[in-house]
Structure formats: C-alpha cells, structure tokens
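Trainee: Kindly generate the corresponding structure for this input.
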Amino acid sequence: MTAIKIPTSFNIDLEFEAADLGQRFLAWLIDQVVRGVYIGIFGLLIGSMSRIFQEPAIAVLFIIVILLPVIAYPLLFEMFMEGQTPGKMAMSIKVVGMVGNVPTTSQHLVRWFFRIIEQPVFFWAIVPVLSILRSPLNQRLGDVVAGTIVISTKPRGSIEETIFRDLSAVNYQPKFPEILRLSDRDMNKIKELLDRALTGDHQLAARVANRVKEVLKISTDLPDTAFLETVLNDYNYYTTVER
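Mentor: As a prediction, the model looks like this:
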C-alpha cells in the first residue's frame, strides 16, 4: 500500500495507507450486490402493485423508490457514515479529506458527480482504473478534483503497539487534563516517537516533550520521558476509565 504522510496542527506527521485498486474494486463490487438486492426486493414490491395502480403511478414509484436511491447510494452512505459505504466498511477503507478530516458536503458532492464519467461499465472502467494506478495517492479523478483520498482503516499493529494502557486495576490520578485537546492519531504518533526515544535517543524525547508542552501550554518539572508516559496514561484515563 502507498503510505501517506499528513501534517497536523500538532506539527507531527500522521501516516495513513492509501487503499489500493483491489480493495476499492471489491468494495465497489459489494456495493453493487447491495444495490442489486435492494432493486430486486423493491422491484418485486412495485411490480405487485401494477394491478392496483396505473402505469404512470408505477413509473413514479419506480423513480422515487428505486432509481433515485440507487443513484444516490454512494453519496448518502458516505455522507452519513463518515466516508464509508457498506462495501467500504466491509473492506476496511474510507474516504477522508487531504488532511485526514471527514470530507465536507461539497467534497462528497464532487466525488459523486464525477462518478457519472467514471462508472466502471465497459470501456469507461479505464478512467478510474488508470487514474488510481497513475496517482501517487491512488486517487480516482473524482478524488483529485474533490481533494479526497481513500485510506485503509485497518490497525497497523497489535494492541501492544498502540496507545492503549489498562488503568482499570490501579487508582490512577491524571495530571494533565489539557491532553484531551489531542486526538488518537496525535497520541499514537507520540507513542511511536516515545518508543523510539526510549532506545537511547534522548534528544528526540526532549523535542517531543517540549512540543507537547508548547502546544498544550503545560509547565512541569517531570523528565521528558516520564512526562510523555504521563501524557499517554492521562489520555487513556480520560478516554476510557473516566467514561
């Protein structure tokens, strides 16, 4: 997969993995199956009404109940499921903005509009396929114009490699409530840098600790590595134990 580095306001690069062509195709295929099942079920229901309603009414029902929802399927799901359709959810991928944010309504609309010329039917499949293969971030044309990317949501390591720490068995007292201004991604990056610093890179620990103190306006006499460990423990406390 293609690695994507995105700078945050915390001044630490976050790393994502761009979804590849295979993942995106399988997600699309699953969504087509979902659409097909929907069309089959409601097509039968509307067909059974043909004895009750006249043809113009059946045509209107077909447009409202089947055609419009099927056309708007990716737009509605991605808007209300934070960048995912059922297919994308099954493949553990999602649409995000270029800074890792949830796409705006206008970005969703642009991506959806460009599906008109990117529908993978017959020779039109060459448009999204070539765009994804040639893009350094695996973007289709709609992604490029909308300023979005499709990333993998799969965790990149085991739980021991994440920021999670079990504090439920201890009477832990947090020290820095300011850390709630940071995100999980920020904390994962701090954990990654701390692990690297603990191998002997004391200068790295100092740089990270100073940056955290500067951003959160924290004053403490704790040693750099102890401070970063406390930050991680506090974040776990406020986001797990206290809830």
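Trainee: going forward, measure contacts and count neighbours with C-alpha atoms only.
Mentor: Will do.
Trainee: would you list every one of the helices in the chain?
Mentor: According to DSSP state H, the chain carries its helices in the segments 21-48, 55-61, 68-80, 86-90, 105-114, 126-134, 141-146, 184-197, 202-216, 224-236.
Trainee: Could you export those helices as CSV, including distance to Ser9?
Mentor: Below are the helices of the chain laid out as CSV (distance: least, C-alpha to C-alpha, whole Å):
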stretch, distance to Ser9
helix 21-48, 30
helix 55-61, 49
helix 68-80, 25
helix 86-90, 28
helix 105-114, 21
helix 126-134, 29
helix 141-146, 22
helix 184-197, 10
helix 202-216, 9
helix 224-236, 18
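Trainee: before we go on, could you also do this sequence so I can check it against the first one:
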Amino acid sequence: MNTLQVNTTQNVKINFEMANVGQRLLAFVVDNIIKIAYIYLAANFIDFDTVIRNIDQDHWSKIAVQVLFFLPVTFYSLYSEVLMNGQTLGKKVLNIRVINFEGFKPSFLDYTIRWFLRMVDFNFFILVFVLFYDSLNDEDFFVLLYLIFLFGKMLGFLMVIFTKNNQRVGDFAANTVVVYLKDNASFSKTILEEIKEDYKPTFSNVIKLSDNDVRIIKDTFVKARRSKDYNTLIKLRSKIEEVTSIKKPTKLTDIQFIDVVLKDFNYYTQD
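Mentor: All right, here's what the predicted structure looks like:
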C-alpha cells in the first residue's frame, strides 16, 4: 500500500493512502459508462444527419458539428474535478480524490494540466478518430472507437501500476496524486473542507486569507474545539475579523463562525 506523508503547519504528519489501480480503474469504468450513455442518448435523440444537411456542406463545418458533439465527453474530467473539488462521479463513488502533493487543493491550472495530458491516454486518439469519422460506416465507428479506447488507456494504467505514487503523466506534470478518503480525520487536518455541491458562501472577504493563514486557523480551531478552549476560539475569531474585516453575526457562535469561514474559503478557492 503506497502512502503520501504531508506535514501540517504545526509539523503534524499525515499519511494519505494512495488510490490503487483497482479503485482508479473502477472509477474510470463508472465515468466512461456515463460518457457512453451520453454518446448513446445524444446519437439516438439528435438527428445529426439532418443537422449536417441543414448547414453548409463544407467539410470543416461537418467536422465542427462532430467536435461539438464530443465536447461534453472531452472536457468531462476537467469540469467535474473543478466543480466537485477533485472528484468526478466515478471518483466520488469510489471515495477517491485528487489533491496536491503538499496536501493543498489543486488549482484550476493543476486540474487543466491533468486534463490536457490525458491526450496521452485518450483524448488525442478521440480527436484523430473524429477527423476520420466521415470515412467510416456505423459498424466501423464503434469497432474503431473500442480499439482506440483500449489502446489509449494502456499507458496511463501502466504508469499508475508501476510508479511510486500511482501517478500518470498528468499527475507528474501537475504535482498531484489521487488519494483514498477512508481516513476523514486525517483529511480534516489539511485546509480541505467537505462542502456540498449546492453550498452557498456567506463571507466573500475570506479570500483575503492565504492558504497558510487557513492552515493555521484550521489547526488551531480543531485543537481548541476538541479541548473546549474557548479563550483560544475567541482570540481566533477576533484575529479572523481583524484580517478579513468580517464581523461575526450575532446569531453564530464562535465555533459556527470559524467553521463557516473555513468552508467559504474552500468554496472561493476551489477553482
């Protein structure tokens, strides 16, 4: 079992268990069932032949329609991981997530690098396939898609199996890893917070805080709450108010206020 060790600001060592190839494979299967379902439903409910006949018969116009058809599939992992805090639907089912090597939430650039380098696994072959689609009949279409699908994923899975931290090309370039979230206590020691997809933030000024500020706040908050050190909680709340210019609403306790600040920070920085 591979693990990643992260040090918090107070030198607390946290060990994350790496998602193994089986978990990533199953997540991949779930994600691709979703992609295939989209392609099947779109192909059966949208008459692309009619659409193409109704537009300019220029060859590149046809290719543009075909590319648009595949855009939701092509960008699936990027927008899913950005919107779902490092998870696709497949990763969510398998309880695994993408994190930065230092324990931070990956930036939008990190997610983009991971997605872009999927071309060595899948996307590049799909784009080549789309360009030559017109020369194929329907049976050839699905046979070739299946063969490209298998061939394109071999490199990525071999790297996940044989690299030290189960990283594929995109992970190496973006300095990210995929971890198993079985240990929620350890996960809570980082600045990452579990927030619901429909979460509504309260304090926009939390963006005045840095990642390091939030690490210190969370470490202190967790310890003070556990030991019921209310004096420290009051000082922590006062410091947050001072730095962010946020005034704690009277309806919130210090614990509730700090908890909202942490969640809001994650909400605004999840991209």
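Trainee: before we move on, back to that, looking at the helices of structure 1, which is closest to Asn11 of structure 1?
Mentor: helix 202-216 (8.3 Å; C-alpha to C-alpha).
Trainee: helices or strands next to the closest one in the packing?
Mentor: helix 184-197, helix 224-236 (3 or more C-alpha pairs under 8 Å, 6 or more residues apart in numbering; DSSP states H and E).
Trainee: residues making contact with the longest one?
Mentor: This points to helix 184-197 of structure 1. Contact with helix 184-197 of structure 1 is made by 10, 12-14, 162-163, 203-205, 208, 225, 228, 232, as judged by C-alpha atoms under 8 Å, 6 or more residues apart in numbering.
Trainee: thinking again about what came up before, would you point to the one among the helices and strands packed on helix 202-216 of structure 1 that's packed deepest?
Mentor: Of all these, helix 224-236 carries the top mean neighbour count, a mean of 20, counting by mean count of other C-alpha atoms under 10 Å.
Trainee: Give me the angle between it and helix 184-197.
Mentor: Calculated by axes from the mean of the first three to the mean of the last three C-alpha atoms, to 10 degrees, helix 224-236 of structure 1 forms an angle of 150 degrees with helix 184-197.
Trainee: show me what contacts the residue nearest the centre of structure 1?
Mentor: With distances taken as C-alpha atoms, centre = their mean, Lys94 lies nearest the centre of structure 1, 4.4 Å away. By C-alpha under 8 Å, 6+ apart, the contact list for Lys94 of structure 1 reads 82-84, 88, 150-153.
Trainee: about what we covered before: of the contacts of helix 184-197 of structure 1, closest to Arg181 of structure 1?
Mentor: Among the contacts of helix 184-197 of structure 1, Phe10 lies closest to Arg181 of structure 1 (C-alpha to C-alpha), at 10.0 Å.
Trainee: So for Phe77 of structure 1, what's the nearest residue that isn't a sequence neighbour?
Mentor: In space, and not counting its chain neighbours, Phe77 of structure 1 is closest to Thr85: 5.1 Å by C-alpha to C-alpha, 6 or more residues apart in numbering.
Trainee: quick one: what's aligned to that neighbour in structure 2?
Mentor: Correspondence of Thr85 of structure 1 to structure 2, assessed by TM-score structural alignment: Thr88.
Trainee: Give me the neighbour count for its match.
Mentor: For Thr88 of structure 2, the neighbour count with other C-alpha atoms under 10 Å is 25.
Trainee: Now do it against Asn166 of structure 2, distance only.
Mentor: 18 Å (C-alpha to C-alpha, to the nearest Å).
Trainee: Do a quick rundown of the strands in the stretch 101-250 of structure 2.
Mentor: When secondary structure is read from DSSP state E, counting those that start in this stretch, the stretch 101-250 of structure 2 shows strands at 176-180.
Trainee: What is the burial count for His59 of structure 2?
Mentor: Close neighbours of His59 of structure 2, defined as other C-alpha under 10 Å, add up to 9.
Trainee: hang on, I meant Arg156 of structure 1
Mentor: Neighbours around Arg156 of structure 1, by other C-alpha under 10 Å: 11.
Trainee: How about Glu17 of structure 1?
Mentor: With other C-alpha under 10 Å as criterion, Glu17 of structure 1 counts 20.
Trainee: likewise Leu71 of structure 2?
Mentor: Around Leu71 of structure 2 there are 10 residues (other C-alpha under 10 Å).
Trainee: For it, what is the corresponding residue in structure 1?
Mentor: Using TM-score structural alignment, Leu71 of structure 2 lines up with Leu68 in structure 1.
Trainee: how near is that match to Asn233 of structure 1?
Mentor: Counting by C-alpha to C-alpha, the gap from Leu68 of structure 1 to Asn233 of structure 1 is 49 Å.
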